[in-house]
Structures are given as structure tokens and as C-alpha cells.
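[1] give the three-dimensional model of this entry:
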Amino acid sequence: MSNLTPLRTIAAGVLDVAYFETGPADGPPVFLMHGFPYDVHAYAEVAPLLAKAGCRVIVPYLRGYGPTRFRDEATMRSGEQAALGADLLALMDALAIPRAVLAGYDWGGRACCVVAALWPDRCAGLVSYNNYNIFDHSKALVPDTPENEQKLWYQYYFHSERGREGLARDRRALTKLLWRTWSPTWKFDDATFERSAAAFDNPDFVDVVIHSYRHRFNLVPGDPAYADIDLRLAAQPAIAVPTITFDGTDDGVRPPSPASVHAHRFTGPREHHIVPGAGHNLPQENPALFAGAVLKLVRGR
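    Just a heads-up that it's a prediction; the model follows:
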């Protein structure tokens, strides 16, 4: 089992971002963005595959994870999608990368979708697990089916102070439960989980996570610094860049949907694949498939 080390750190927007980089410095750049509750090691096998193919691969820790830190104590510990997208854009700017293939899932996929939708000139191609991943706040209070509502129990738990305390006190047990229920056929071992769970000891992890799931349901305000981005996202902007989307048949939190469900959100070339046996953490469960999708976009095929 390999670790993504050594890490580098760069000042990017409101963060000092810790990230792993591999591959030739002059290769086509690719950003790999992890989700909740995961970390950069979701790409422990994807990153070397891409580097071997000649890509410059950047794998950052999101705000609130691992060694990434806020640069100012006064900055709101927001987990809203506008902030995640702004963080990715700021990292691209800090690294002087004008355009890249963006790939991710869960929170990281959302960040990629935000940049692809609002700054398409910065995105050479998009790989997004769970399709169009920009949350529609106008539908936050529209109930889903009872079966799907049950899968979101952790979000409703985080709406309460009991949930905040539960995450703070039992973050490893809680997140390990999510790993198991979201990827029921993925047979990860304790060492694999602990390698990622260390990232949840970040001092801002709880605040960022709780804000994310409360803001998603319009229960708390967002960071005013991202109000303009949030307003643009409220229009559910279409994604025009070349895109490959995935769903997994065994995803325990986001059930798969046919390509037609999100077709109107993609105005450029798009492929959609439903992956048999895949859970929520696709890049770690099926790294060859995920890396192959990235390379297809890198090579323009």
C-alpha cells in the first residue's frame, strides 16, 4: 500500500493547500479531487497510472482535510460548493496552470463541476462521478423517496448539535460506517481506512463538514466572499466541456441514474457509464477505469 508523499504546500486564495504532485512538469495537467469522507489516497493508484502516461498530476487536500490550512483565523470555515470551486480555481492560479482536465467525485466532483460550468476556459475536460454535481438549493426542501431519504441520514444528523458532537467525538467510527455502507462490495482493510482517516484530524474538519451539510439545506448562511459564485450556481449552469460521467450500481448514498436524467445539464460532448458493482468511491474501487476516462479526455478521443 503506497502513500502519496512527499507533499507540497502552496498559498492559494484563503488556503495553504497541501497537495501531492507526480508526473512530468511539462505534461498535460490533471487535477484529482477527493470527496467526503475521503482524502488524497482515493487516487493512490490512479495518480501513478496517469503519471506513467505522461500527465502532470496534482492531488490536493480539500479545505478542512489533512495538512491543508486556512491562512487566516477569521476566514469562515465554509464547506459550501461555491467555496470548493473557488479553492480549485485559486489552486490552478497559484500553480500557474491555465487549463487542465478536472476529475473528482463527491465534494471534489462538485468542485470540478463548478469550475467546468463557470470557467469553461479553465477546464480541458471533466470526469465527474454522480453526473452533474452542482447542488440545487431551490430543491433543498423537496423530499426524495423514503429509500433515498434514509441514505441521507448522516446529513440530517449533522443538522443537529448532537450530530456535530457525534462527528467530533467519533469521526473515525462514523466515517468508517459511511465507507462501508456507501461501497458495500469494496473490501478495504483497516490500514487503508486509517491512511485516509488521519486527514480527518484537521482542526477545521468538523466545522467545514457541518457547514457544508447545513448550508446545503439552507439552514445557515454561506460565506459572503462567495456570494457571487453562489448566485451563479443557483441558475444551475450547463457544462459545455467534454465530459465523462459515472454512476455505480452499488452506490449506497447516490443511486445510479440513466444519462437522460442530467442530459440537459451537459451541452458539450458527454459519455455516461453505469459501472456494475461500483460503490461511491470509484477511483479507489476501480482505478484503471477512472484513470482511463481521464486519459481519454487528455488525449482528446
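[2] from here on, just use CA atoms for contacts and neighbour counts.
    Will do.
[3] three-state assignment of the residue nearest to the spatial centre of the chain?
    For the chain, the residue nearest the mean C-alpha position is residue 108 (1.4 Å; CA atoms, centre = their mean). Of the three states, residue 108 takes helix according to DSSP: H, G, I helix; E, B strand; the rest coil.
[4] which residues does it contact?
    Contacts for residue 108 (CA atoms under 8 Å, 6 or more residues apart in numbering) come out as 32-35, 62, 84.
[5] and those, which are buried?
    Neighbour counting by 16 or more other CA atoms under 10 Å classes 32-35, 62, 84 among these as buried.
[6] rebuild the contacts of residue 108 as JSON lines, extending it with distance to residue 164.
    Output for the contacts of residue 108, formatted as JSON lines (distance: CA to CA, whole Å):
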{"residue": "32", "distance to residue 164": "28"}
{"residue": "33", "distance to residue 164": "25"}
{"residue": "34", "distance to residue 164": "22"}
{"residue": "35", "distance to residue 164": "19"}
{"residue": "62", "distance to residue 164": "19"}
{"residue": "84", "distance to residue 164": "21"}
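[7] distance of the closest residue to the residue nearest to the centre of the chain other than its chain neighbours from residue 46?
    What sits nearest to residue 108 in space, not counting adjacent residues and going by CA to CA, 6 or more residues apart in numbering, is residue 33, at 4.3 Å. For residue 33, the distance to residue 46 (CA to CA, to the nearest Å) stands at 12 Å.
[8] here is a second sequence; please produce its structure as well for comparison:
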Amino acid sequence: MQPRTVTAGVLDIAYLEFGAPDGWPCIMGHGFPYDVNVYNEAAPILAQSGARVLVPWLRGYGPTRFRSAQTLRSGEQAALGADLLAFMDALGIARAVLGGYDWGGRAACVVSALHPERVVGLVSGNSYNIQNIARAMEPASPPEEAALWYQYLFHNERGRRALERNRRGFARQLWSMWSPKWSFDDATFERSAVSFDNPDFVDVVIHSYRHRYALVAGDPAYAAIEVKLAAQPPIRVPTIAIDGDSDGVNPGTAHHARKFEGLFERRVFAGAGHNLPQERPVEWAQAVLDVRKAAGHT
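    Predicted coordinates for the structure are as follows:
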């Protein structure tokens, strides 16, 4: 399948499209360090159920490109949410079912919280993905701190150089640690790994993992959005939140339920790690169908 491209805000966003052009809109977001291939099985299932499934490469990944060399290569949460909203606007999509996990889930949560009129329903891997940057320096338990080693590495220049020199090595290490029961092969990994060759990948990743700890400034263009996110706004759209019970980086998000003030359900995928839609494509697709039904669409 050949990617398509649309000019959306500061980006030329590349994306894959599955299903009929007049199908019900469904936008799925990938995480770090993954790419659009995580939906290769789930997206066709949704397309067969009448969806028009759009899967964009995030900023810094694959064929997606910044339109200007002067734009800060920000990976902050406000930028990811703004990109998703700009993508919807560029394609003339008034409302859609949104889904994602990790970075892609964060973008979907941002739009769901701040622009609920644009969202039919939300499927969020790891639940409430909006960062509480004001509390980022509060320590967690030793096992949780140990799982975040890569973030602390990226806080210094040794980490930047390490990622630049060995993008595939670090990504594969994280895949293995975060999804210990997922037996992916070399071909599966390489299909996604080519997306890390994007010239802005390292800059966006490093900025993301520094900004979330308030170690670097954000892009002033998104300052107003970050102010709104700092208030930790609730999500009121119908939501199905999903955790994997074998997630090597996220210990579970049952405590996030209070952040959802509309129809809400939490599911746990047995044996699944962090990469939920690729490890459990059938169950992920069913969650998307179920949240749309919960929102009153049949």
C-alpha cells in the first residue's frame, strides 16, 4: 500500500488509508518507537466493518516531513495533539473515532479532552495519556523508575548520540523489554524500523523526553495548549481504555478511571505488552467497534 500525503499545519503528513472513502472516519495513532505498520492487521478488520481508517506517521517518523527548517522539532504533547487536529482539518473530517497508544494515544487524548466535539469515541492504550508535567519530578517506585531508563538516558547528550548512532538497536531493545511475550521476527521489526531513518526522528524524540520533565522549553506556538493540558482536563467522550497485563513499561492504569467523566470501560489484554494493536489486532479492532456503538452508532 502506497502512502498518501496531506499538508496539515507545519507538516506534510504521510498516512495510510484503508476502506471506502465514504466510510465512517477512524484515525489510529502509533507510538514510540513504532510506526503505522502496527495497524496492518487491525485496520483491514475495521475497513471491512465500514470504516475509513486513516493511520498517519507522527512527526519525525517515516515519510512525514516538517514544511520549514525553522520549525522547532518538538515532540511535546501539545504538538502531537495539534498535528492530529490539523490532520483532521486538512482531510475535512468533522468527527472521527480516535485510537492510539503511547505517543499516538497521547495525541488522541489531547484532542478528546480539548475538542470533544470532534470525537465520536476514543480507544486509548494505557488510558489517560496526558502528561502532568508539573509533577514529573516526583519519584515513582523502584520498578517503575527502572523501566524508564531510556527516558533518563535521553536527558543528556550521551543519550542523544547513542540514539543517533543506533536507532534500530535502541528501538529493538525497547520492543523486547516492553512486550516480553510478543515473538516478532526480523521482517516485522524492519518494516517499522525504516521509519526511524526520518531526518527529524532523533530531534523529535529527544525533545519529547526532555520536555515532559520540564528540562527544555516547548514550541511557543503550542504554549496555550500546554496551559490547558497543565490543568489535566477530564475526557468526556465515550472511551475504552486498554492495558496489556505484560506491559514492560507501564504497570497498569486502573487508577486513571477518575479522569474519564463519560461512558468508560477498561479492558486488559491477557499476555499483551505495550504494542497493543499489533499484538492483539482483533481485540483492538473490536474495541474500536464497541466504542463507536457505545457512542450511538451502529
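[9] relative to residue 189 of the first structure, how far out is the residue nearest to the centre of the first structure?
    23 Å.
[10] do the same with residue 72 of the first structure
    Relative to residue 189 of the first structure, and taking CA to CA, residue 72 of the first structure is found at 37 Å.
[11] ditto for residue 70 of the first structure
    In terms of CA to CA, residue 70 of the first structure sits 32 Å off from residue 189 of the first structure.
[12] in the second structure, which spans are strands?
    Taking DSSP state E to define them, one finds strands in the second structure at 4-8, 11-18, 24-29, 51-56, 65-66, 96-101, 119-125, 239-244, 264-269.
[13] next, format those strands as a markdown table and append distance to residue 202 of the second structure.
    Shown next, in a markdown table, are the strands of the second structure (distance: least, CA to CA, whole Å):
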| stretch | distance to residue 202 of the second structure |
| --- | --- |
| strand 4-8 | 22 |
| strand 11-18 | 17 |
| strand 24-29 | 19 |
| strand 51-56 | 19 |
| strand 65-66 | 13 |
| strand 96-101 | 20 |
| strand 119-125 | 24 |
| strand 239-244 | 27 |
| strand 264-269 | 31 |
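[14] mind checking which of the ones you listed is nearest residue 293 of the second structure?
    Nearest to residue 293 of the second structure, of all those, is strand 119-125, at 9.0 Å by CA to CA.
[15] what separates that closest one from the chain centre, distance-wise?
    Relative to its parent chain, strand 119-125 of the second structure has a centroid offset of 12 Å by CA atoms, centre = their mean, to the nearest Å.
[16] counterpart of residue 236 of the first structure in the second structure?
    Alignment note (TM-score structural alignment): residue 236 of the first structure maps to residue 232 of the second structure.
[17] for residue 215 of the first structure, same thing?
    Using TM-score structural alignment, residue 215 of the first structure sits opposite residue 211 in the second structure.
[18] and residue 145 of the first structure, by the same measure?
    That one, residue 145 of the first structure, aligns with residue 141 by TM-score structural alignment.
[19] what does residue 286 of the first structure give?
    Going residue by residue (TM-score structural alignment), residue 286 of the first structure aligns to residue 280.
[20] repeat for residue 170 of the first structure
    Superposed on the second structure with TM-score structural alignment, residue 170 of the first structure falls opposite residue 166.
[21] from residue 197 of the second structure, how far out is its match?
    11 Å.
[22] neighbour-wise, which of those two wins?
    Neighbour totals were compared for residue 166 of the second structure and residue 197, and residue 197 leads with 16 against 10 (other CA atoms under 10 Å).
[23] returning to what we had before: for residue 70 and residue 189 of the first structure, indicate the residue with more neighbours.
    residue 70 (20 against 8).
[24] which non-adjacent residue is nearest that one?
    Leaving aside its chain neighbours, residue 70 of the first structure sits nearest to residue 15 (4.5 Å; criterion: CA to CA, 6+ apart).
[25] and for residue 19 of the first structure?
    Ranked by CA to CA, 6+ apart and with sequence neighbours excluded, the top spatial neighbour of residue 19 of the first structure is residue 60, at 4.0 Å.
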